[in-house]
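Novice: coords please:
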Amino acid sequence: MKTLTIIIITFLTSCLNLQDNSNDLIGKWECYHKELEDGTTKSVDAFSGEEFEYSCDGISIKLNSDFTGIDDTGIKFKYQKKDSILTLGNRSYVIEELTKNQLVIRNYGQKGINISNFRTKFRKID
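Specialist: This is a model prediction of the structure:
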């Protein structure tokens, strides 16, 4: 009986922790850093040969508790979090880090690694 009670308490506690983590997504997020999956932050323009740094260009998203969101251009979308995969509209990302103040996502493709898999870092602004 003790073992069953411990298992039930452990299960309920883990469910509550998962719920709290999902609630961390709710709010307004602003991008502050973008890099390739290997950590590269700069590239060279193929046409001009000039070096440039990857930029977020002021990207921000707001995620609501009803699983809807809106980006900085006013486009509305639905989002879903399943395990470590975050789907924003029709794009999927791997959640590398999620805290109350920071979200780090990486492009996710079911076909594997792509040359342009970006890691994007957001901070909560509200």
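Novice: only C-alpha atoms from now on, for both contacts and neighbour counts.
Specialist: OK.
Novice: and the residue nearest to I85 when sequence neighbours are not counted, what element?
Specialist: Once flanking residues are discounted, I85 sits nearest to V94: 4.8 Å by CA to CA, 6 or more residues apart in numbering. V94 is located in strand 91-98, with elements delineated by DSSP states H and E.
Novice: one more to line up against the first:
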Amino acid sequence: MGNRAVIAFVNDKGEQDKNSVGIYLHWNGGRDSVEGFLQAAKDYGFRSGSYGVARLTQVICNSFPGTLSVGVDMLKNLDCDNFDNGVYWVDQNFDIVDREYISSPNFKEQQQYPLADFVKGVKEDNDFVFDKDPYKKLAS
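Specialist: The predicted model follows:
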């Protein structure tokens, strides 16, 4: 049981590749949460490619306490057909461009969290790393 999803990234040509890296979310896989994580990445000015994937993963992990609930692997090894939110395909600008494995014809996107509120919460968990003085919190 969870609210699972995988965030996958199209290549530079906008193509989907099952051999690319994906981020598995066991919780907060609804569209409202995923869009919030992606908006935080945009707001922090993350660059695309592997660096952006790494930093997006960091943002997500900083938002979840503990040692579980997030995974990173090649897409073909992740639980993409997860009976929850499936796969979000994301482009170089951190925008959702496609969805996959939405099996129910009556599927409704989760919109429980207002985007601005969710992004604010994500940033509260991450500003100490990505703010103008990232070492301030670590020094105290």
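Novice: superposing both, give me the TM-score.
Specialist: The pair, once superposed, lands on a TM-score of 0.27 when counted by TM-score structural alignment, normalised by the length of structure 1; 74 aligned residues with a CA RMSD of 6.0 Å.
Novice: before we move on, the earlier item: so how far is Q19 of structure 1 from the residue nearest to I85 of structure 1?
Specialist: As for V94 of structure 1, its distance to Q19 of structure 1 is 18 Å (criterion: CA to CA, to the nearest Å).
Novice: ditto for K81 of structure 1
Specialist: Look at K81 of structure 1 and Q19 of structure 1: by CA to CA, they are 11 Å apart.
Novice: what about these two, which has more around it?
Specialist: Each of K81 of structure 1 and Q19 has its neighbours counted (other CA atoms under 10 Å); K81 has more, 16 against 11.
Novice: need the contact partners of the host helix or strand of the more buried one.
Specialist: Using DSSP H and E, K81 of structure 1 sits within strand 76-82. Contact partners of strand 76-82 of structure 1, identified using CA atoms under 8 Å, 6 or more residues apart in numbering, comprise S22, L63, F67, T68, G69, I70, L86, T87, L88, G89.
Novice: which parts of structure 2 are strands?
Specialist: Secondary structure of structure 2 by DSSP state E: the strands cover 5-9, 21-25, 70-74, 87-90, 96-100.
Novice: other SSEs contacting the first one?
Specialist: The contact analysis (3 or more CA pairs under 8 Å, 6 or more residues apart in numbering; DSSP states H and E) places strand 5-9 of structure 2 against strand 21-25, strand 87-90.
Novice: and for the fourth one?
Specialist: The elements that strand 87-90 of structure 2 packs onto, with contact taken as 3+ CA pairs under 8 Å, 6+ apart, are strand 5-9, strand 96-100.
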